[in-house]
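A.B. asks: here is a sequence together with a model predicted from it:
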Amino acid sequence: MTITGKTTVTGIIGWPVSHSLSPVLHNAAFQALGMDWVYVPFPVPPERLAEGIAGLKSVGVAGFSVTIPHKVAIIPLLDQVTPEAELIGAVNTVVAREGKLTGHNTDGIGLIAALREKLCFDPAGKNVLVLGAGGAARSAVVSLALAGAAGVTIANRSLDTAAALAQLVAARLTQTAFTTRGLDSLSDAGFTGSFDLVVNTTSVGMAGDSFAGFALSSLKSGACLYDMVYAPPVTPLLAQAGALGIPCANGFAMLVAQGEAAFRIWTGATAPKGCMEGALAALL
């Protein structure tokens, strides 16, 4: 890749951001399509977020990704956000056009794409159990409801946090029934047996930990499990599901799919099939 004065610049903001895998994804796609574009990390501390956004806008970047801790804080600094990003309450992709910054959220797109590609699972009419009630859970809950899920149950350590999330989305997405439970319900075979899909949006598994007493063996026949964690590639939860013959997948496909969606938003082009996934697999 040769950088010139004509190279179009994109990137990612976060704090820290040096660990991000996104440059690998996007630069692989730019090169595969022969595009004179580049994607670079921009470390922006929280207290300087407004300065950072103003700077990116002033130097003419075409767009950028947003990672923690800026996904929520960036919203007041943008000119507009898409309805889905507004509903989720977080932005992970920003496009700059005609002097205006528009915020998108491709996390939900990535989740639904990963479910369909890796698990052949369509949420329409299904009952889903979402583990966690943080930012990742919010995007999952919204995207599953928008995809037609009949019911979404949010299981979280703090029932108040889960209830607040359920109340927020239920007011806007009335076609889906939202309920909440504590994580202690995971040991109840009667409870877990009612779901078609389980989605882990928490960090449980990253350090080799697991959900104690999770009655996975009671999931109904044909039920699937999706774990957003992708490092390590096989978490204890995924290992348990695999041993029980439950179709399951990690967050690798979601990471790729949300990146492909952001790529389309910025460029109007589609990354070659398998390009981002291959680059990420080679790195990991």
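C.D. replies: Done, it's in.
A.B. asks: for the rest of this, base every contact and every neighbour count on C-alpha atoms.
C.D. replies: OK.
A.B. asks: against residue 260, how distant is the residue lying closest to residue 158 once chain neighbours are set aside?
C.D. replies: If the residues on either side of it in the chain are set aside, residue 158 comes closest to residue 182, at 7.0 Å by Cα to Cα, 6 or more residues apart in numbering. With the distance defined as Cα to Cα, to the nearest Å, residue 182 ends up 35 Å from residue 260.
A.B. asks: same thing with residue 76?
C.D. replies: 26 Å.
A.B. asks: and the two? which has more neighbours close in?
C.D. replies: Neighbour tally, residue 76 and residue 260, criterion other Cα atoms under 10 Å: the higher count belongs to residue 260, 25 against 10.
A.B. asks: that's a helix at that one, yeah?
C.D. replies: Yes. According to DSSP: H, G, I helix; E, B strand; the rest coil, the state of residue 260 is that of a helix.
A.B. asks: now the closest residue to it other than its chain neighbours, what's its secondary structure?
C.D. replies: The spatial neighbour of residue 260 that comes closest, neighbours along the chain excluded (Cα to Cα, 6+ apart), is residue 271 at 6.3 Å. The three-state assignment at residue 271 reads coil, by three-state DSSP.
A.B. asks: take a look at this one as well, against the first:
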Amino acid sequence: MVKKKVGIIGYPLDHSLSPIFQQAAFDDLNIDLSYEAWPLQLEEIPNFMQNLRIKPILGLNVTIPYKEIVIKYLDDIHVDALSIGAVNTIVNSAGTLVGYNTDIIGFSRSLDDFIDIDTISKTALILGAGGVARAALKTLILKGFGEIVIANRTEERAKKMAIEFSQNNVNINTIDIKDNYLANISKKSSLIVNCTSVGMYGSDQSFAYLEYSDISKDSFVYDMIYNPLYTPLMKLADLAGAKFSNGLSMLINQGVESFKLWTGQEPNFDIMLESAQNQMIKNQNQ
């Protein structure tokens, strides 16, 4: 009997933690599934998605840069994914492919673990305008943030995103991420969310867009990056006396929801988190 699989597609996937913590969760519940990483080039996506329908693959996680591209290969898309135009989880139900986005609930739960949303002024700065930024923006709107600024290298992309998510009860503005006025916006923001890849493992370990003096000690800084665990932006927040977090908690929380969609079972969050942390430590010691 062929063993059933789930996996992740994206590129690159060298440092993806999903195979580690998802496999740990399967093993913990004695679920006979293997989780694999499939680093695909763009031209490989069409054939892979077509073949997915007939292969013993229960589903996928989708990461950078394919969260938006895969949508056209799906048969149906859940309202959360539809609302932000990005899919990070696919369920293969007897050849029918359904797309979901668990980043919204993952980010929401992670934020709730760190800050009491009701006690802060609901002003936010989002750095970046990709798939993760879209999930972050949707989450903040749902949480009642009234003033949100999106900063991106290509401001036109940020403007398009702002128009898409425009609502009567929220004021969404945009700025070029290299604009000097970004510092002023940052100082006034109760929440700063980095959705760019700046500071990611293997890249320049500095944060080009902000100085520590641009961060208020009363702000909370959330860096979606989790590798390294202590990111360049977190260092700036630390110097500023602000509270901060990396994106590992969000990664695990969204992974929990993906797991439930594939299996119908509730995984052990702590086992997933511990296995991911252990792998991070192992990677850093190599």
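C.D. replies: Cool, got the structure. The model shown is predicted, which means the values in this text are computed figures rather than measured ones.
A.B. asks: circling back: map the residue nearest to residue 158 of the first structure across to the second structure for me.
C.D. replies: Here residue 182 of the first structure is matched to residue 176 in the second structure, going by TM-score structural alignment.
A.B. asks: that match and residue 163 of the second structure: what is the separation?
C.D. replies: Separation of residue 176 of the second structure from residue 163 of the second structure (Cα to Cα) stands at 16 Å.
A.B. asks: same question, residue 250 of the second structure
C.D. replies: 26 Å.
A.B. asks: contacts only, for the counterpart of residue 258 of the second structure in the first structure.
C.D. replies: In the first structure, the residue paired with residue 258 of the second structure is residue 262, using TM-score structural alignment. Going by Cα atoms under 8 Å, 6 or more residues apart in numbering, residue 262 of the first structure touches 65, 93, 106.
A.B. asks: leaving out sequence neighbours, find the closest residue to the last one.
C.D. replies: Distance criterion Cα to Cα, 6+ apart; nearest residue to residue 106 of the first structure, sequence neighbours excluded, is residue 258 at 5.0 Å.
A.B. asks: wait, isn't that neighbour in contact with residue 110?
C.D. replies: Yes. Judged on Cα atoms under 8 Å, residue 258 of the first structure makes contact with residue 110 at a distance of 4.1 Å.
A.B. asks: so where in the second structure does stretch 148-156 of the first structure end up aligned?
C.D. replies: With TM-score structural alignment as the criterion, stretch 148-156 of the first structure aligns to 144-152.
A.B. asks: tell me the residue in the first structure aligned with residue 28 of the second structure.
C.D. replies: Looks like residue 28 of the second structure aligns to residue 32 there (TM-score structural alignment).
A.B. asks: what's the answer for residue 10 of the second structure, then?
C.D. replies: Under TM-score structural alignment, residue 10 of the second structure pairs with residue 14 in the first structure.
A.B. asks: number of nearby residues for its match?
C.D. replies: That count, for residue 14 of the first structure with other Cα under 10 Å as the rule, works out to 22.
A.B. asks: also residue 270 of the first structure?
C.D. replies: That count, for residue 270 of the first structure with other Cα under 10 Å as the rule, works out to 14.
A.B. asks: which non-adjacent residue is nearest the residue mapped onto residue 228 of the first structure from the second structure?
C.D. replies: Under the alignment (TM-score structural alignment), residue 228 of the first structure pairs with residue 224 of the second structure. Excluding its sequence neighbours, the residue lying closest to residue 224 of the second structure (Cα to Cα, 6+ apart) is residue 247, at 4.0 Å.
A.B. asks: how close does that neighbour sit to residue 225 of the second structure?
C.D. replies: In terms of Cα to Cα, residue 247 of the second structure sits 5 Å off from residue 225 of the second structure.
A.B. asks: tell me which of these two has more neighbours.
C.D. replies: residue 225 (26 against 22).
A.B. asks: the more buried one reaches residue 233, doesn't it?
C.D. replies: No. The pair residue 225 of the second structure and residue 233 fails to qualify as a contact (Cα under 8 Å) at a distance of 9.5 Å.
A.B. asks: who touches both of these two?
C.D. replies: residue 199.
A.B. asks: which stretches of the stretch 1-150 of the first structure form helices?
C.D. replies: Taking DSSP state H, counting those that start in this stretch as the test, the helices found in the stretch 1-150 of the first structure are 22-32, 49-59, 83-88, 107-119, 135-146.
A.B. asks: and the shortest one, which stretch of the second structure?
C.D. replies: Mapped onto the second structure with TM-score structural alignment as the criterion, helix 83-88 of the first structure occupies residues 79-84.
A.B. asks: ok, now how distant is the match of residue 182 of the first structure from residue 135 of the second structure?
C.D. replies: 20 Å.
A.B. asks: compare these two (neighbour count), which wins?
C.D. replies: Comparing residue 176 of the second structure with residue 135 by other Cα under 10 Å, the one with more neighbours is residue 135, at 27 against 18.
A.B. asks: so what does that one match up with in the first structure?
C.D. replies: Aligned partner of residue 135 of the second structure by TM-score structural alignment: residue 139.
A.B. asks: ok, and what's touching the match of stretch 148-156 of the first structure?
C.D. replies: Stretch 144-152 of the second structure has contacts (Cα under 8 Å, 6+ apart) with 122-129, 158, 162, 169-177, 182, 185.
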